[in-house]
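A.B. asks: No sequence on hand, only this structure:
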């Protein structure tokens, strides 16, 4: 049985730890998802492209989870947070844990997330926490290349054959109800915004929508208008697919606890 976590964290640090945890979980889970395309992508170039994007995201997760552990003051490091928590303790948005589906579904998820991540990190780079700001400045450049990759593939599929356009539209319809959660606010976000430590969600959403709407228009695809929106991931309420994903991700660590390579 795990010992309860005890901290002596200041309120502001606790909020920053939660922010870093949410962002780190987003990056970790999405990186894990993209790794599943290795040897399964439509072409070898995409094996390499998606694996490189996954490596970027897992690198982001390492920095963010390490920062979260340091801020919470519990002594937990990046491995403890990645491999030592149950699924209900993860704080990622539901979008990133959705099953990969076919390639078009993955690209739709990639489009939605990367167009959100760029303006978010660009604004976070100006926040009052020096370490998170420095990380965000680097991350913004990396996710900018992810955004170009997602946009290029959306155009390629949307303007390709009738079948590729149909699948891309279907992928967008599948993913779109999960986009709104990325811009939700709660007391943690509100306190951080007031302290100049978090981008304003409405500003990020406007920049996100301008970007994706432009890509969809050029790809001759229709922006979905869902009548429901997913929520709950930031509170630890996850989809049925998430438990098996976490179990696979943590399997080696659980088999060989304390192992080093």
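C.D. replies: That came through, no problem. Because the structure is predicted, anything quoted here is derived from the model rather than measured.

A.B. asks: okay, CA-based contacts and neighbour counts for the rest of this
C.D. replies: OK.

A.B. asks: Tell me where the protein has helices.
C.D. replies: Applying DSSP state H to the chain gives helices spanning 11-35, 44-72, 78-83, 94-97, 103-124, 130-158, 162-175, 187-194, 201-218, 242-255.

A.B. asks: Would you format the ones you listed as a markdown table with distance to residue 224 and mean neighbour count included?
C.D. replies: Putting these into a markdown table (distance: least, CA to CA, whole Å; neighbours: other CA atoms under 10 Å) gives the following:
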| stretch | distance to residue 224 | mean neighbour count |
| --- | --- | --- |
| helix 11-35 | 22 | 22 |
| helix 44-72 | 25 | 20 |
| helix 78-83 | 34 | 18 |
| helix 94-97 | 15 | 25 |
| helix 103-124 | 12 | 23 |
| helix 130-158 | 14 | 19 |
| helix 162-175 | 6 | 19 |
| helix 187-194 | 27 | 15 |
| helix 201-218 | 10 | 16 |
| helix 242-255 | 25 | 15 |
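
A.B. asks: Output the ones you listed in TSV, with distance to residue 234 appended to each entry.
C.D. replies: Shown next, in TSV, are the helices of the chain (distance: least, CA to CA, whole Å):
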stretch	distance to residue 234
helix 11-35	7
helix 44-72	15
helix 78-83	15
helix 94-97	8
helix 103-124	15
helix 130-158	19
helix 162-175	17
helix 187-194	11
helix 201-218	15
helix 242-255	13
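
A.B. asks: what sits against residue 69?
C.D. replies: 17, 75-78, 81 (CA atoms under 8 Å, 6 or more residues apart in numbering).

A.B. asks: need these in JSON lines with distance to residue 108, can you?
C.D. replies: Below are these laid out as JSON lines (distance: CA to CA, whole Å):
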{"residue": "17", "distance to residue 108": "30"}
{"residue": "75", "distance to residue 108": "38"}
{"residue": "76", "distance to residue 108": "34"}
{"residue": "77", "distance to residue 108": "32"}
{"residue": "78", "distance to residue 108": "29"}
{"residue": "81", "distance to residue 108": "28"}
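
A.B. asks: Just give me the closest of those to residue 68.
C.D. replies: Nearest to residue 68 out of these is residue 17 (CA to CA; 4.2 Å).

A.B. asks: how about the closest one, what does it touch?
C.D. replies: The contact partners of residue 17, taken as CA under 8 Å, 6+ apart, are 67-72.

A.B. asks: related to what we said a few turns ago, to residue 225, which of the helices of the chain lies closest?
C.D. replies: Nearest to residue 225, of all those, is helix 162-175, at 8.3 Å by CA to CA.

A.B. asks: For residue 91, see how far away the closest residue to residue 215 other than its chain neighbours is.
C.D. replies: Excluding the flanking residues, the one nearest residue 215 by CA to CA, 6 or more residues apart in numbering is residue 151, at 6.3 Å. Note on residue 151: its distance to residue 91, by CA to CA, to the nearest Å, is 27 Å.

A.B. asks: Below is structure B, check it against A:
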């Protein structure tokens, strides 16, 4: 345990972070050989690999914390859809390049302050993961922000596409800042950062980027929820079918 947080709570929190990283990595991997330029193929895949590295460490740590002995492969390949606790934002289809950049902007603007704060966690493994992830997420944010500005301040077509992408993904960002009993106990124990300061940093980052891009915040009162409780969009099942197919088809195989 760390502080007053039970190991089960720390495991649950680490699983959320790990699932977020794993699912978004899988989505970004779908851009292989499909980016607008070869440089963007490489950039998006490198971001996905950063996220995959985070997921591997976090998921492996969950198996130690919860006492089940499950490893990263067990948690990635041998859980069903309702057992995943990623935010729904991570599982949304890529859409076009503008939509992918809009989603990455929302995610990275959250991860930068979250990992910076988590680097001071009372839980040593989470603090270590966060120390490296904080540096990676700053690059991810710079990359997404630069593209949103270029698209928003570009042609009528590029502006329309990034505006549409923002409108589609924006409502799902609210789930990133939800609190519940597990998170509250982790925050009280110094394991996890409080949500309100993260929301304030996220808001200020988004305001600055959108101003540079000449874009307005999408207006919506709809806030999807449920991902942290295993309730997902119809898209996650298809993503997991592709992610898990080989491992489930050949259980116990190694290569």
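C.D. replies: Yep, that arrived. Since the structure is predicted, the reported quantities are computational estimates derived from the model, not experimental observations.

A.B. asks: Can you give me the TM-score here?
C.D. replies: Aligned and superposed, the two chains score 0.97 in TM-score terms (TM-score structural alignment, normalised by the length of structure 2); 252 aligned residues with a CA RMSD of 0.9 Å.

A.B. asks: follow-up on the earlier one: can you say which of the helices of structure 1 is nearest to residue 181 of structure 1?
C.D. replies: Taking CA to CA, helix 94-97 is the member of these nearest to residue 181 of structure 1, at 7.7 Å.

A.B. asks: Help me confirm that the residue nearest to residue 215 of structure 1 comes into contact with residue 213.
C.D. replies: No. With contact defined as CA atoms under 8 Å, residue 151 of structure 1 does not reach residue 213; the gap is 10.8 Å.

A.B. asks: what's the spacing between the corresponding residue of structure 2 for residue 52 of structure 1 and residue 40 of structure 2?
C.D. replies: Using TM-score structural alignment to pair residues, one finds that residue 52 of structure 1 aligns to residue 46 in structure 2. Distance, residue 46 of structure 2 to residue 40 of structure 2, by CA to CA: 10 Å.

A.B. asks: same thing with residue 7 of structure 2?
C.D. replies: Between residue 7 of structure 2 and residue 40 of structure 2 the computed distance is 40 Å (CA to CA).

A.B. asks: just residue 173 of structure 2 next, same as before
C.D. replies: Residue 173 of structure 2 is 24 Å from residue 40 of structure 2, by CA to CA.

A.B. asks: One more: residue 121 of structure 2?
C.D. replies: Going from residue 121 of structure 2 to residue 40 of structure 2 by CA to CA gives 34 Å.

A.B. asks: same check, this time on residue 240 of structure 2
C.D. replies: Residue 240 of structure 2 sits at a distance of 24 Å from residue 40 of structure 2 (criterion: CA to CA).

A.B. asks: I figured residue 119 of structure 2 was touching residue 127, is that so?
C.D. replies: Yes. Between residue 119 of structure 2 and residue 127 there is a contact under CA under 8 Å: 4.2 Å.

A.B. asks: Now check structure 1 for the residue matching residue 15 of structure 2.
C.D. replies: Per TM-score structural alignment, residue 15 of structure 2 is aligned with residue 21.

A.B. asks: What of residue 34 of structure 2?
C.D. replies: So residue 34 of structure 2 corresponds to residue 40, using TM-score structural alignment.

A.B. asks: Ignoring the adjacent residues along the chain, who's closest to that match?
C.D. replies: Excluding its sequence neighbours, the residue lying closest to residue 40 of structure 1 (CA to CA, 6+ apart) is residue 47, at 7.2 Å.

A.B. asks: what's the answer for residue 158 of structure 1, then?
C.D. replies: Once flanking residues are discounted, residue 158 of structure 1 sits nearest to residue 165: 4.3 Å by CA to CA, 6+ apart.

A.B. asks: cool, residue 38 of structure 1 as well?
C.D. replies: residue 47 (5.0 Å).

A.B. asks: List the contacts of that neighbour.
C.D. replies: Residues in contact with residue 47 of structure 1 (CA under 8 Å, 6+ apart) are 37-41.

A.B. asks: One more: residue 28 of structure 1?
C.D. replies: Contacts of residue 28 of structure 1 (CA under 8 Å, 6+ apart): 57-58, 60-61, 82.

A.B. asks: let's go with 6 Å and repeat that
C.D. replies: Neighbouring residues of residue 28 of structure 1 by CA atoms under 6 Å, 6 or more residues apart in numbering: 58, 61.

A.B. asks: Just tell me what residue 146 of structure 1 corresponds to in structure 2.
C.D. replies: Here residue 146 of structure 1 is matched to residue 140 in structure 2, going by TM-score structural alignment.

A.B. asks: how close does that match sit to residue 45 of structure 2?
C.D. replies: Residue 140 of structure 2 sits 11 Å away from residue 45 of structure 2, going by CA to CA.

A.B. asks: Repeat that for residue 210 of structure 2.
C.D. replies: Where residue 45 of structure 2 is concerned, residue 210 of structure 2 sits at a distance of 25 Å (CA to CA).

A.B. asks: again, but for residue 239 of structure 2
C.D. replies: Look at residue 239 of structure 2 and residue 45 of structure 2: by CA to CA, they are 17 Å apart.

A.B. asks: Nearest residue to residue 137 of structure 2 in space, please, no chain neighbours.
C.D. replies: residue 112 (5.4 Å).

A.B. asks: ok, the aligned residue in structure 1 for that neighbour - contacts?
C.D. replies: Aligned by TM-score structural alignment, residue 112 of structure 2 pairs with residue 118 of structure 1. Residues near residue 118 of structure 1 by CA under 6 Å, 6+ apart: 140, 143-144.

A.B. asks: Compile the residues you listed into TSV and extend it with columns for distance to residue 25 of structure 1.
C.D. replies: As requested, these are arranged in TSV below (distance: CA to CA, whole Å):
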residue	distance to residue 25 of structure 1
140	17
143	16
144	19
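
A.B. asks: List just the nearest of those to residue 220 of structure 1.
C.D. replies: residue 144 (22.5 Å).

A.B. asks: how about the closest one, what does it touch?
C.D. replies: Per CA under 6 Å, 6+ apart, neighbours of residue 144 of structure 1: residue 118.

A.B. asks: Let's see that with 10 Å instead.
C.D. replies: With contact set as CA atoms under 10 Å, 6 or more residues apart in numbering, residue 144 of structure 1 has these partners: 114-115, 117-119, 121-122, 150.

A.B. asks: Residue 207 of structure 1 too?
C.D. replies: 115-116, 118-120.

A.B. asks: any idea what it aligns with in structure 2?
C.D. replies: Aligned by TM-score structural alignment, residue 207 of structure 1 pairs with residue 201 of structure 2.
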